[in-house]
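Peer 1: Provided below are the primary sequence and the corresponding predicted coordinates.
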Amino acid sequence: MLVATLVSAHGQALVGETLLARLARIPGAVRTAPLDGTVAADLFAEAADARKLEADVRAVLEGAPIDVIVQPAATRRKALFLADMDSTMIGQECIDELAAVVGLKEHVAAITERAMRGEIEFEPALRERVALLKGVPLSVVDEIIRDHITLTPGGSALVRTMRANGSYTALVSGGFTVFTGPISATIGFDEHRSNILLADGGILRGEVSNPILGKQAKLDALVELRARLKLAPEQTLAVGDGANDLAMLGEAGLGIAFRAKPAVASAADARLDHADLTALLYAQGYTGSEIVRA
């Protein structure tokens, strides 16, 4: 049995009775079930091909801004959640905001974009960008977080709901501990892992500590935490947007691409183009009344 979870674009309620009636006519459909009014619903189907079911559902949607996540119904509830930070749990790239302090935001952002698309290797690209930050005072971090960083809608509810139901949550970022520390605490993660910016007397040296946390380290974090918690692969969930998230997304029981670069969106199990991060709760079968709102 597969389940296709449909989630409306952030702030909208598009999954009504008329749409559910049309979905119920898809070959193999067994039943539909609302999850949160007309915001989200499930379609259960006797089908073996998740991609085929997703295509059938999208054909019915006719381009409506509704995200679709298809997976085996029996293993949808997850016990371990790993998330990327920049452009996933928050709306910005922290290294780009640091570069703005020295007037290099556009230059650094262009390198960041290429790295996230997988056009250049993450680690040398990170070293190149960090070198440009030499001389920036670490004291600006608090100001950046306060004035320039926005949390992605639904992120805190996602983490807090999963933790309230016994899941373990980890923020794993190619960014920096000076950001992941306070941001992970604000959102509510159990732990955070990221890179360490080297500084002397509170001034950045333009260097990052070894080893760099990148694509392999994110994958290693998932495997390590899964083993420590004695979980099966299908009990894990991961979300990210960039090429350095691909290995982690591929190893997770359910890997979700969030507003992702094309190569990431096409490789992930599912993608979120419209909905906020509460979609990952609906995908696990949580109803609106079960969500722990901030």
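Peer 2: Looks like it arrived, so ask away. Numbers count the residues shown, from 1 in each chain.
Peer 1: switch to C-alpha atoms for all contacts and neighbour counts from now on
Peer 2: OK.
Peer 1: all helices of the stretch 51-200 of the chain, in order?
Peer 2: 94-100, 105-117, 122-131, 140-148, 155-164, 177-187 (DSSP state H, counting those that start in this stretch).
Peer 1: Contacts made by the shortest one with the rest, please.
Peer 2: I take that to be helix 94-100. Contacts with helix 94-100, where a contact means CA atoms under 8 Å, 6 or more residues apart in numbering, come from 86, 105-106, 108-109, 112, 129-130, 132-133, 136, 140-141, 144, 148-149, 175, 179.
Peer 1: now that helix, how far from the centre of its chain.
Peer 2: Its chain's average C-alpha position is 20 Å from that of helix 94-100, according to CA atoms, centre = their mean, to the nearest Å.
Peer 1: coming back round to it: the contacts of helix 94-100, buried ones only, as a ChimeraX selection?
Peer 2: Per 16 or more other CA atoms under 10 Å, the buried members of those correspond to this ChimeraX selection:
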select :86,108,109,112,129,130,132,133,136,141,144,149,175,179
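Peer 1: picking up where we left off before, so which of the helices of the stretch 51-200 of the chain gets nearest residue 273?
Peer 2: Nearest to residue 273 among those is helix 155-164; the distance by CA to CA comes to 15.1 Å.
Peer 1: try this one next to it:
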Amino acid sequence: MASALTISPPRRAASESAAADLPLAVGPAMTSASDIHNRLSRMPHILTIVSPRDLTTPQIAAFTQLGGHSVYELGPDAADIRFAEAPVWDEVAQLATEHGFDFAIHDEADVREKKFLQADMDSTIIEQECLDELADLAGVGAEVAAVTERAMRGELDFEAALNERVARLEGLPVTACEDVLRERLTLSPGARTLIASMNARGAKTVLVSGGFEIFVREIARLCGFQAHHANLLEISGDRLTGRVLRPILGREAKADILNREVTALGLSHAETMALGDGANDLGMIEASGLGIAYKAKPVTAAAADAAINHTGLHAALYFQGIRAEEFIA
């Protein structure tokens, strides 16, 4: 959902969660996917809206007119609106586009508050792509950024694109990485609040990246992530060799990490949340209970349950029903 115009309905088919939410058919009778969808749609739902500014009464009223019957304030900029039946996704998306809001729609039976958060780093927890910043220092910024864009859109194989871009950095001093860390990287709005709040509520938080350990380790420390995973740049002496050490962490590895954490923590996937922006985040977004696309490429947005395009990462707390007064700044 790179823009609100590309917002898609939730990617999780109704039939995937029906077993947990609905009684099984008895005897030879079969329940069709359309029957399940109709029954799920008639269950109580919650629409969470998040604004970049304080919400006004007319703005809330516009959403309740879609069929909402009660409003619960989460903060000055966010609210839950309850519906007897699921609101029409396209109608909500259109209204959210007009107001510049982010939103999520939940079945009331969903596990709302998550116990595990896994997040991508580049263009998600931070506002930049570290590899592009390194390439800029090496004088090949435009070329590398073009490959990055295509890879994140899913147009190129991630590993091949990573190797191609890193090869352009051969001979770059390792001190360039320190320069990027010190001078070029900024946290996305709400990043620290999201992680601190999740940690305080007993959730495990993990930063995963197809980027590099030298950056990911420091960003994980700054935000308070409990664990991190990343790729390693090969270094000879005090310079980059232009190669990435194997194995390469990409789309499948990100999903594998989430699945291992679920098993180790004794959780269900419904209790997990994943945040990302690019095609290599698809695996973990699809595997999680709440997959959130953050200012994402269209292919990623289409696979997610919700998107954050207009506000900050703190919106992921509101999506879980957590009130602003409970946030840890």
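Peer 2: Cool, the structure landed. None of the values given here were measured: they were computed from a predicted structure.
Peer 1: got the helices of the stretch 51-200 of the first structure as CSV, with distance to residue 54 of the first structure columns?
Peer 2: Below are those laid out as CSV (distance: least, CA to CA, whole Å):
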stretch, distance to residue 54 of the first structure
helix 94-100, 34
helix 105-117, 25
helix 122-131, 32
helix 140-148, 37
helix 155-164, 23
helix 177-187, 31
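Peer 1: Between these, which one is closest to residue 285 of the first structure.
Peer 2: Residue 285 of the first structure lies closest, by CA to CA, to one member of the helices of the stretch 51-200 of the first structure: helix 155-164, at 11.6 Å.
Peer 1: can you tell me what part of the second structure the closest one aligns to?
Peer 2: Mapping helix 155-164 of the first structure onto the second structure (TM-score structural alignment) gives residues 191-200.
Peer 1: corresponding residue for residue 265 of the second structure in the first structure?
Peer 2: Matched by TM-score structural alignment, residue 265 of the second structure corresponds to residue 229 in the first structure.
Peer 1: same check, this time on residue 92 of the second structure
Peer 2: Taking TM-score structural alignment, the alignment pairs residue 92 of the second structure with residue 57 from the first structure.
Peer 1: Excluding covalently adjacent residues, which one is nearest to its match?
Peer 2: Spatial nearest neighbour of residue 57 of the first structure, chain neighbours left out: residue 23 (6.8 Å); criterion: CA to CA, 6 or more residues apart in numbering.
Peer 1: How many residues are close by that neighbour?
Peer 2: With neighbours defined by other CA atoms under 10 Å, the count for residue 23 of the first structure comes to 22.
Peer 1: tell me the average deviation of the helix or strand that contains residue 81 of the second structure from the first structure after fitting.
Peer 2: Taking DSSP states H and E as the criterion, the element that holds residue 81 of the second structure is strand 78-83. On superposition with the first structure, the mean distance recorded for strand 78-83 of the second structure (mean CA distance after the TM-score superposition for the first structure) is 1.0 Å.
Peer 1: and that strand, which stretch of the first structure?
Peer 2: The aligned range for strand 78-83 of the second structure in the first structure is 40-45, by TM-score structural alignment.
Peer 1: repeat for stretch 279-286 of the second structure
Peer 2: Aligned using TM-score structural alignment, stretch 279-286 of the second structure spans residues 243-250 in the first structure.
Peer 1: What of stretch 308-324 of the second structure?
Peer 2: Counting by TM-score structural alignment, stretch 308-324 of the second structure lines up with residues 272-288 of the first structure.
Peer 1: Can you check the distance spanned by the matching stretch, start to finish?
Peer 2: One end of stretch 272-288 of the first structure sits 18 Å from the other (CA to CA, to the nearest Å).
Peer 1: can you give me the strands for the stretch 151-294 of the first structure?
Peer 2: If DSSP state E, counting those that start in this stretch is used as the criterion, the strands of the stretch 151-294 of the first structure fall at 168-176, 191-195, 197-200, 203-208, 236-240, 254-258, 270-272.
Peer 1: CSV for those, including distance to residue 123 of the first structure?
Peer 2: Formatted as CSV, the entries for these read as follows, by distance: least, CA to CA, whole Å:
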stretch, distance to residue 123 of the first structure
strand 168-176, 9
strand 191-195, 11
strand 197-200, 14
strand 203-208, 10
strand 236-240, 17
strand 254-258, 21
strand 270-272, 25
